[in-house]
Structures are given as C-alpha cells and as structure tokens.
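Asker: Make a model of this:
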Amino acid sequence: MLLTAFAWPSVRSSVHDVPIAVAGPAAAVKEVSAALGKRLPGGFETTEVADTAAAERLIRDREVYGAIDVSSGAPQVIIASAASGAIAQTLHGVATALSQAQAQTAGAAVAIRDLAALPADDTRGAGLAAGALPLVMAGLLAALLLTRLVRGTARRVTGALAFAITGGLAAAAILQFWLGSLNGTYWANSSAIALTIAATSLSILGLEALLGSVGLGLGAVAMMLIGNPLSGISTAPEMLPGWSGTLGQLLPPGAGGQLLRSTAFFEGHGGTRPTVVLVIWLALGLLLCLASTLRARRAATVTAGLSEDGRITGLAYASATRKS
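Answerer: Sure, this is the predicted structure:
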C-alpha cells in the first residue's frame, strides 16, 4: 500500500490540462495553440488574452502557470517557477521549440521571463517540496500524543491548537530564515503552516474521539497514504494522474501546500480555496469532538439515572422488608 500510494502518482505524473495563457492577436494565438496541441496533445488548457498585462495578471492571481506572449511581435515565454518548477521546466522546453522554429524562419530567439521566481537560496524549490511530509507528520504526531497522554476533549483541542501554532512558527522560521526556501511575510507563512497542522491534527482527533483507535487509523491513512502523495507540492496537482490531483486538493496536505505557495510567492493570491478547505477540515474535527463529548455526557446521564433508580428501588425493598 505504501509503495502504491507514493510511487503511483510519481510514475504516472505528466503534463495534462495545465492552464496557461496565450497573449496576442487572435490569428497568432490560434497558431500557437495549434502548435502546442501538436507538441503536447492534451497537455495545456489555454486561455486567450489580448496583451502581456492580462497574461501577467492571470499568473499573479494563480489562475494559470505561465504564458506564451506573441502580442509584441517577438514571442516570449513567461513562467512562474514558484508556482511549479516542473511546469516551468516544461515551458522552457516549449520556448526552446519555439526558438528553433523562429530560427528556421530567421526570427528572433524566444525570450524567457520568470515572473515569480523561487528564492536564490533554493532555486529548485526543494525545501518546500521536502516540507510536505513533515507537516503531515506533525499533525499526526500531535493527534497521537494527545490521545495517549491527555484526557478530556477540551484539553486535547487546546493542545492541538497550541501544537499547531508552535509548529507553524518553528517550521516557517526554518524554511524562511535558515533554508531560504520561502519569500513573503513570515507571519503569513507561519499562519498557513499552523492552519495545515491544526486541520490535520483536529480532524484525526475528531475521528479518534468518535470511533476510537479505528478513527485514528482512518485519519492516519487519509492523511499519509492519500493526502500526502496526492498533494502535488513537488510538481503540481494538474500533473498527477486522472482525478487524483483534484482529490489531493480537497485534503489538508494538498490545500496546505497550495496555501503556503500563495502566501510565500503570490502575496496570498489563489489562497482562498485552500483556506476554505483547511477551515472545513478543522471545523469537522471540532464538530466530531463535540459530538463525542455530547454522546459521552448522554451515556453518563443515562447510567447515573439507572443507578439512582436502582438505589431507590433497593431502599423501597428494604423498607418493605422491615415493615413485614
């Protein structure tokens, strides 16, 4: 199961339906789109825009991963390596092919411009990609320790939130100030990480509170064997096979990775959807914890009532015995 979960998405990853923009006159845009379709059939989902500014706006808003701009005559390829290094590399290959085609027609070489570059200390984005598993493990570890060492739902929830805040501050400091893998505001990055850890740990705590050890196992499987391999942090969700990329973005690891990219490199643009996903998981965990608490109180009330009835019945029997 571990081999399948981690190897299958990597082996089957490919460029398919990746959203990019093509800027320029309608005739030139159709020509470029046709050329892309021949080079990588089904690889790109193109959005036609009129000029460079519109293409750049889509990239900064994280609606597309890059753009091919033919609006000024001389073509150029605009990439955003911070959004996905793998897709940026693919667009490099597209630029090379366009340059070769231009050379045959005595045209100018195609320029490449990185609109959202990765930090100079981590130009491959290795720190962000490697940080995906530790974030999942942090949430899982918090839930495991709290269920074993802490009694009471309120205490466990408080512990999970404290763990998430501390972990967010520490992880963001390591990635941003030591490894140099993140840009942006430290507090925004630490908040994104803390929300990811909290959503993971509280959802697992809720499952454990409701189902016991079975719930803990289900939560671990969902986050480790499904959420982490399908997060798309090391490549992009659109590169994962079939529906798996979409599924991964509905789980805390994938949503957390996308939110951290948004806060670190795009000033928060594109972070609304992953934030909503994480908040839903966090709220679900809280609701499950609350449901478990209410169920336990109801059971305790029923037990106390039965005990009281039994005590009263016993007293009545003793009184009747004395009278007789």
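Asker: contacts and neighbour counts: CA atoms only from here.
Answerer: Noted.
Asker: Tell me where the stretch 151-300 of the chain has helices.
Answerer: Per DSSP state H, counting those that start in this stretch, the stretch 151-300 of the chain carries helices over the ranges 153-173, 186-211, 213-220, 244-248, 252-265, 272-323.
Asker: mind checking which of these is nearest V11?
Answerer: Comparing the helices of the stretch 151-300 of the chain against V11 with CA to CA, the closest turns out to be helix 244-248 (13.1 Å).
Asker: Could you pull out the buried residues of that closest one?
Answerer: Across helix 244-248, burial judged by 16 or more other CA atoms under 10 Å covers 244-246, 248.
Asker: Adding distance to A129 as columns, could you present the helices of the stretch 151-300 of the chain in a markdown table?
Answerer: Output for these, formatted as a markdown table (distance: least, CA to CA, whole Å):
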| stretch | distance to A129 |
| --- | --- |
| helix 153-173 | 13 |
| helix 186-211 | 14 |
| helix 213-220 | 20 |
| helix 244-248 | 15 |
| helix 252-265 | 9 |
| helix 272-323 | 17 |
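Asker: closest to S84 out of those helices?
Answerer: Checking the helices of the stretch 151-300 of the chain against S84 by CA to CA gives helix 252-265 as the closest, at 9.4 Å.
Asker: Give me the contacts around that closest one.
Answerer: Applying CA atoms under 8 Å, 6 or more residues apart in numbering, the set of residues contacting helix 252-265 from outside is 82-83, 116, 118, 132, 135-136, 182-185, 188-189, 192-193, 195-196, 199-200, 223, 227-228, 230-233, 248-249, 268-271, 273-275, 277-278, 281.
Asker: how distant is that helix from the center of its chain?
Answerer: The offset between the C-alpha centroid of helix 252-265 and the centroid of the whole chain comes to 5 Å, using CA atoms, centre = their mean, to the nearest Å.
Asker: and if you look at stretch 110-118?
Answerer: The chain centroid and the centroid of stretch 110-118 are separated by 24 Å, computed with CA atoms, centre = their mean.
Asker: That stretch: end-to-end distance?
Answerer: 22 Å (CA to CA, to the nearest Å).
Asker: Pull out the buried residues from that stretch.
Answerer: Applying a neighbour-count criterion of 16+ other CA under 10 Å, the buried positions in stretch 110-118 are 110-112, 116-118.
Asker: Proceed likewise with the subsequent sequence, for comparison:
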Amino acid sequence: MGTEPPAPRRLTRLSGFSRLCDHARVNTDNGPSQGIPPTPSTPAPTGFAAEFKDAVTLRAFGLVIGGLLVQLAFIASYIGAFHSPTPHRIPVAVAAPQQVSAKIVAQLNGLDGDPVRAEAVADADAARRRVLTRASDAAFLFDATGTRDTLLVASAGGPSVSQTATQIAQRIEAAQHRQITVTDIRSPNAGDGRGMTSFYLVLGWVIGGYLTATIMGMAAGSRPANRSRTLIRLGVLVLYALVSGLAGAAIVGPGFDALGGHFWALTGIGTLVVLAAAATALGLQTLFGLLGTGLVILLFVVLGNPSSGGVYPAPLLPSFWSAIGQALPPGAGTTVVRNTVYFSGHATSGALWVLAAYAVGGALLAVGAAWWRESKSTPGTP
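Answerer: Got it, this is the predicted structure:
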C-alpha cells in the first residue's frame, strides 16, 4: 500500500517563513525593529550664519571679488588716463627758410617736457600734406618777411590736440614778440560736434560684439562642447557683425548726418570691428570660461576705451595708455573710422591689420580651445 508524503513538516517550514515575513512587515509598519537602533536625523542648521552661507556661496563670493577688482581697475584706468592730459611729442611739421628752419626745429624740440616733436619740411604745401595724411598733427609756417606766422591744424583728428598745439604756439610766439594765425584745414562735420562720433560709433560696435558672443555662450553653457558648435557660433557672429555694421553706418550717416558720405566704407569697417570683438570674446570664453569674460572686459573696456584716442588722442595720454591704444580694437577702430571719413583713408593700414588679427586670431583660438576641450572629454584620452 502507498503512504502519504510528509506534508506536515513542509507546511511547518512554510509556516515559519510566513511568520518571519509577517514579523518583518509588522516591524516595518510600526517602527524600527527591536535591537536595531534608529538612525538619528541631523537637524538642518538655522540662524543667520546658515542663511548667509546658503545665500553667498564660495563661488558667488569669488565672483563678487572679481567684480570688485574689475570695478577698481576701471576707475584707476580712466582716471589715470584722463586726470591730467599732458602734451607729449605732438608731431609738428615746420616750413621755414633754410637759414632759420633748423633753429626753429631745435627750439621746439627743446621745450621743457617734450610737448612737441618738430620736423622740418620743404615748404608750406609739404607741411599741409603731412597734416592731411596724418603724418603730423599740426604744421608751423614761418613768415620770413613779417612777424605773423601760421599754424595749420586739423581738429577732425582730435580737437584737444589742435587746441593744445595752438596754446603751445601762442605761448612761444608771445615770447618771441610775434603773432600766430591758426587755420583749421579739416574740421569735423556739422553733425559731428566735437569729432567724437567716430569714438562712440566704434564703442557701440565693440560692446555689441563681445556682448553678443557672451550671450551666445551663456545660452548653452559658457564653454562650447565641440568644434561644430563653435563653428556655428562663429558663423552667426559673422552675420551679426554684417548687420551691426550696416545699422551703425545707417545711424551715423543717413540717420544723424554725422559721418555722411561713407556708408559702405563704414559698413565694412563696422563689420570688421564687431567681428574682431566678438571672435576674441568667443575665443577667450571658450578657453577660460567665466574668466574669459573678465579678460574681455579688461581688454576692451578697462584698457581699450580710455586709450583709444576718442576723448584724448595719443599725444595727450600718459605713456602706458598711449602705447597700448592702437594695439586694441577700440583704438584701432576709432583711427580707421576717423581717418576714412576725414582724411581719405590715410594712416589706416596698421589699424586694419590689428582688427583683422583680432578677428582671425579670436576665431582660431575659439576653434582650437573647443578642440582641446573636446579631446579632453573623449573617453580614453589621458
């Protein structure tokens, strides 16, 4: 006869497992099980110190310190450049008979503080050409038959320099018991006032260029992730630069008739200025991130604007600002616009090369920095 399987023992085992599960559920529902101490919960810190720590993180504190340094640099740069404009080696052409020419040049170059840098030329026509081609800021024409000399200036190149040259000439002539007649052979347009439109136009172009590059970086992270995104942004910046150049030329030309008659020339210059500022900003921000934005502000605003020659031309600035002005986009751009509108494009080649170097160099820096960061993020790259 067959026998039944030992079911009771199996049921006993299942029943024991079931009781263990029930016990675990009870402990889970009703609280921690006996013998296992509860994990203590750390109360969140309260009070002013905790709130201050949450409100001002270490990163925010660093950014505040950076902003303070930029602010102080801005104040120091502008006051250092403008607090005491002093003439230094203003280029002056001297047209005089051969027997007195060397004496006049030596007298001008021997003035205390070196306010002028005199150079003899053949005649009055040569002196005039030097002023109109920006080789000289003023020209002194000596009257060998009388006591009334002539000073030629071009206030469109910077009214403050023309006024300073006039004051120096009047002082010297008074000491020699002679008289001086001042002739402005190239003054600013009627809508240009004191000849500051060139500076303000370039200032707007430069600010628009680096702000647009910064906004594009902030919209999708301040460090472009790859070369493709960087190339796309550069393409957008080229289009923006063209539109900005057109708009700026329209405002100062047909809009206000301040720099009229040079619409397409100003459009091309504006496109180059905006692209120089934007590409440089993109390159520095791609390489250094947020620090790159600070470097852009330092170059273009803190150092570039006061040294540009817009308010005081280089001969009236301290040596540091006079030396760096034409090496930065604001100064180079102001020179190109001013000399294109008023002096038939003379003495602009160096400034154009500077702007082109910033545009091309900034683009290459942006692509190179993006490639470097992309290679760092590639798996397997040390």
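Asker: Quick check: TM-score for this pair?
Answerer: The TM-score (TM-score structural alignment, normalised by the length of structure 1) is 0.84; 300 aligned residues with a CA RMSD of 2.4 Å.
Asker: quick revisit: of the contacts of helix 252-265 of structure 1, buried ones?
Answerer: Under a neighbour-count criterion of 16+ other CA under 10 Å, the subset of these counted as buried comprises 82-83, 116, 118, 132, 135-136, 182-185, 188-189, 192-193, 195-196, 199-200, 223, 227-228, 230-233, 248-249, 268-271, 274-275, 277-278, 281.
Asker: Hmm, P9 and P229 of structure 1 touching each other?
Answerer: Yes - using CA atoms under 8 Å, P229 of structure 1 and P9 qualify as a contacting pair, with a distance of 6.8 Å.
Asker: Looking at those two, which is more packed in?
Answerer: P229 (27 against 20; other CA atoms under 10 Å).
Asker: Alignment lookup: that one to structure 2.
Answerer: Matched by TM-score structural alignment, P229 of structure 1 corresponds to P306 in structure 2.
Asker: got it, and L218 of structure 1?
Answerer: Under the alignment by TM-score structural alignment, L218 of structure 1 pairs with L295 in structure 2.
Asker: who's in contact with its match?
Answerer: With contacts defined as CA under 8 Å, 6+ apart, the neighbours of L295 of structure 2 are L284.
Asker: Can you tell me which residue is spatially central in structure 2?
Answerer: F300 (1.6 Å; CA atoms, centre = their mean).
Asker: Check the spacing between that residue and V236 of structure 2 real quick.
Answerer: According to CA to CA, F300 of structure 2 and V236 of structure 2 sit 21 Å apart.
Asker: ok, now S101 of structure 2?
Answerer: Look at S101 of structure 2 and V236 of structure 2: by CA to CA, they are 57 Å apart.
Asker: Likewise for A60 of structure 2?
Answerer: Taken as CA to CA, the span from A60 of structure 2 to V236 of structure 2 is 31 Å.
Asker: These two - which one has more neighbours?
Answerer: V236 (14 against 11).
Asker: The more buried one pairs with which position in structure 1?
Answerer: Counting by TM-score structural alignment, V236 of structure 2 corresponds to G159 in structure 1.
Asker: can you pull the contacts of the closest residue in space to its match that isn't next to it in sequence?
Answerer: Beyond its immediate neighbours in the sequence, the residue positioned closest to G159 of structure 1 (CA to CA, 6 or more residues apart in numbering) is L146, lying 7.2 Å away. For L146 of structure 1, the contacting residues are 156, 159-160, by CA under 8 Å, 6+ apart.
Asker: Same list (these) but as a markdown table, adding distance to L91 of structure 1.
Answerer: Rendered in a markdown table, the data for the contacts of L146 of structure 1 read as follows (distance: CA to CA, whole Å):
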| residue | distance to L91 of structure 1 |
| --- | --- |
| R156 | 47 |
| G159 | 45 |
| A160 | 42 |
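Asker: In structure 2, which of these still touch?
Answerer: Retained contacts for the contacts of L146 of structure 1 in structure 2, judged by both residues aligned by TM-score structural alignment, their matches' CA atoms under 8 Å, are R156.
Asker: now the match of P229 of structure 1: how far from A357 of structure 2?
Answerer: When distances are taken as CA to CA, P306 of structure 2 and A357 of structure 2 turn out to be 21 Å apart.
Asker: Equivalent analysis for R178 of structure 2, please.
Answerer: Here the distance between R178 of structure 2 and A357 of structure 2 works out to 49 Å (CA to CA).
Asker: before we move on, what about C21 of structure 2?
Answerer: For C21 of structure 2, the distance to A357 of structure 2 equals 77 Å [CA to CA].
Asker: how about I180 of structure 2, secondary structure?
Answerer: strand (DSSP: H, G, I helix; E, B strand; the rest coil).
Asker: nope, T47 of structure 1 is what I meant
Answerer: On the basis of three-state DSSP, T47 of structure 1 is classed as strand.
Asker: which one in structure 2 is aligned with it?
Answerer: When the structures are aligned by TM-score structural alignment, the residue of structure 2 matched to T47 of structure 1 is E119.
Asker: For that match, which residues are in contact?
Answerer: If you count contacts by CA under 8 Å, 6+ apart, E119 of structure 2 has them with 91-94, 105.
Asker: Neighbour-wise, give me the winner out of those residues.
Answerer: The most crowded member of these, judged by other CA under 10 Å, is A93 (30 neighbours).
Asker: Now do L207 of structure 1 against N183 of structure 1, distance only.
Answerer: Counting by CA to CA, the gap between L207 of structure 1 and N183 of structure 1 amounts to 35 Å.
Asker: how far does the helix or strand harbouring W205 of structure 2 sit from the chain's center?
Answerer: Assigned by DSSP states H and E, W205 of structure 2 belongs to helix 197-219. Averaging C-alpha positions (CA atoms, centre = their mean) puts helix 197-219 of structure 2 8 Å from its chain's average.
Asker: ok, average deviation of it from structure 1?
Answerer: For helix 197-219 of structure 2, the mean deviation from structure 1 after alignment is 2.3 Å (mean CA distance after the TM-score superposition for structure 1).
Asker: Only the buried residues of that helix, if you could.
Answerer: Of the residues in helix 197-219 of structure 2, 197-214, 216-217 count as buried by neighbour count, 16+ other CA under 10 Å.
Asker: picking up where we left off before, separation between the match of T47 of structure 1 and Q107 of structure 2?
Answerer: Distance from E119 of structure 2 to Q107 of structure 2, by CA to CA: 11 Å.
Asker: what's the answer for P224 of structure 2, then?
Answerer: Summarising the geometry, the distance separating P224 of structure 2 from Q107 of structure 2, computed by CA to CA, is 60 Å.
Asker: Fine by me, we can end here.
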